[in-house]
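[1] Sharing a sequence plus its predicted fold:
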Amino acid sequence: MTWQLRRAHEVDLAAIMQLETSIFENDAWSATMMARDLGDPACYYLVAFPPDDPTRVEGYAGLLAPRGATEGDIQTIAVADAARARGLGRTLMQALISEARKRGARLIFLEVRADNPGAQRLYERLGFIEVGMRRGYYQPDNVDAIVMRLNIPELESMLTTPALTVHS
């Protein structure tokens, strides 16, 4: 399956929140928090959808990277169950890494649940390395977060990845 990506806006909030609350049952962001990030110019959020149905959001991801800052942070990423294991998470992450580079970031950080080995493997394949642990970070489940960092590769090394089309 192929997806199209486009910049997320407040009109996407309901679809994003539907995924957010179904995937992150106990530690989902509130709609207020998500709306704040969608409207923040320091943030860059994408939604993924099938080309024939732009209203069917099957994934989203968000980056906090103020223009000119040397560091960015992956705020969140989620892929619908039906769209998993098909490369959508990788596609979303690559698009965020590319945007972070455009904004001037040279490092990207993220937290991942210690009990989510699938996500950890994805991030490792993208070049992230483990740099720390936050005990009990995910509440109310009291699950540790593994802190990971990516040294953003130079553009030349990224040219081997498939081209991404992101619509504004």
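    Nice, I can see it. Model, not experiment: these values are computed from the prediction. Numbers count the residues shown, from 1 in each chain.

[2] When you work out contacts or count neighbours from here on, use the C-alpha atoms and nothing else.
    Fine.

[3] Make sure I have this right: residue 15 is in a strand.
    No. Using DSSP: H, G, I helix; E, B strand; the rest coil, the assignment for residue 15 is helix, not a strand.

[4] The nearest residue to it once chain neighbours are set aside: neighbour count?
    Leaving aside its sequence neighbours, residue 15 sits nearest to residue 57 (CA to CA, 6 or more residues apart in numbering; 6.2 Å). When neighbours are counted by other CA atoms under 10 Å, residue 57 registers 23.

[5] Next: residue 94.
    Around residue 94 there are 18 residues (other CA under 10 Å).

[6] also this one, for the comparison:
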Amino acid sequence: MGLALRPMRWWDVSSLLAAEQELFGATAWSAETFWGELAHPETRHYVVAEGPDGELLGYAGLLRPGPEADVQTVAVLPAAQGRGVGKALLAELVSQAAAGGANTLMLEVRADNEPAVALYTGAGFERIAVRRRYYQPGDHDAWVMRLRPLPQS
């Protein structure tokens, strides 16, 4: 599968919203949330994954304010799931966190999202805590996961 990663730009937001709604439903981010994130390039890194014809396959975002960075989102469209898109997006976030000086990368994931948990575990993240009823609506627990030390390139 041809896959290209590139920085997310504000004009990408309108095409991401349908995917965001499909993937995350009631907890989907709004256009304003994306724009707010993109307005802080000094501490945020957002990337889009595209196929060979420029079609959206996924996107991901990172908050990197200092020695501890946080995965903000990883989203892979259903048609692209299981094809390595999530792995490529996560690898980009890990690389950018390390390049920005972070030595730890944190994230929260829905405890019942088995494919995402497998992705993160496969990348070396460890489960360190649970946040009960973190995802609303629905009262879904979140696992807090951590990767440290970050691989250096």
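    Ah, there it is. The structure presented is a predicted model; accordingly, all values stated were derived computationally and were not measured.

[7] circling back: just the element for the residue nearest to residue 15 of structure 1, please.
    Using DSSP states H and E, residue 57 of structure 1 falls within no helix or strand.

[8] Equivalent analysis for the one 3 residues further on, please.
    When elements are assigned from DSSP H and E, residue 60 of structure 1 belongs to strand 59-64.

[9] Show me what that strand is in contact with.
    Here strand 59-64 of structure 1 makes contact (CA atoms under 8 Å, 6 or more residues apart in numbering) with 16, 19, 42-49, 72-80, 88-89, 92-93, 96, 100.

[10] same deal with stretch 70-89 of structure 1?
    1, 3, 19-20, 23, 58-66, 92, 96, 100, 104-111, 122.

[11] Show me which of the residues you listed are buried.
    3, 19-20, 58-66, 92, 96, 100, 104-111 (16 or more other CA atoms under 10 Å).

[12] Quickly note the distance from residue 138 of structure 2 to residue 27 of structure 2.
    Residue 138 of structure 2 sits 10 Å away from residue 27 of structure 2, going by CA to CA, to the nearest Å.

[13] next one: residue 69 of structure 2
    For residue 69 of structure 2, the distance to residue 27 of structure 2 - CA to CA - is 22 Å.

[14] These two - which one has more neighbours?
    Taking other CA under 10 Å, residue 69 of structure 2 and residue 27 do not tie; residue 69 has more neighbours (27 against 12).

[15] what's the counterpart of the more buried one in structure 1?
    Matched by TM-score structural alignment, residue 69 of structure 2 corresponds to residue 72 in structure 1.

[16] middle-most residue in structure 2, spatially?
    residue 74 (2.4 Å; CA atoms, centre = their mean).

[17] Wait, a strand at that residue?
    Yes. Applying three-state DSSP, one finds residue 74 of structure 2 inside a strand.

[18] Excluding sequence neighbours, find me the nearest residue to residue 35 of structure 2.
    residue 10 (6.3 Å).

[19] Okay, strands next: where are they in structure 2?
    4-7, 44-50, 56-63, 68-76, 104-110, 126-135, 140-147 (DSSP state E).

[20] Just the buried residues of the shortest one, please?
    To tie it back to what came earlier, the one meant is strand 4-7 of structure 2. 4, 5.

[21] Thanks a lot, see you next time.
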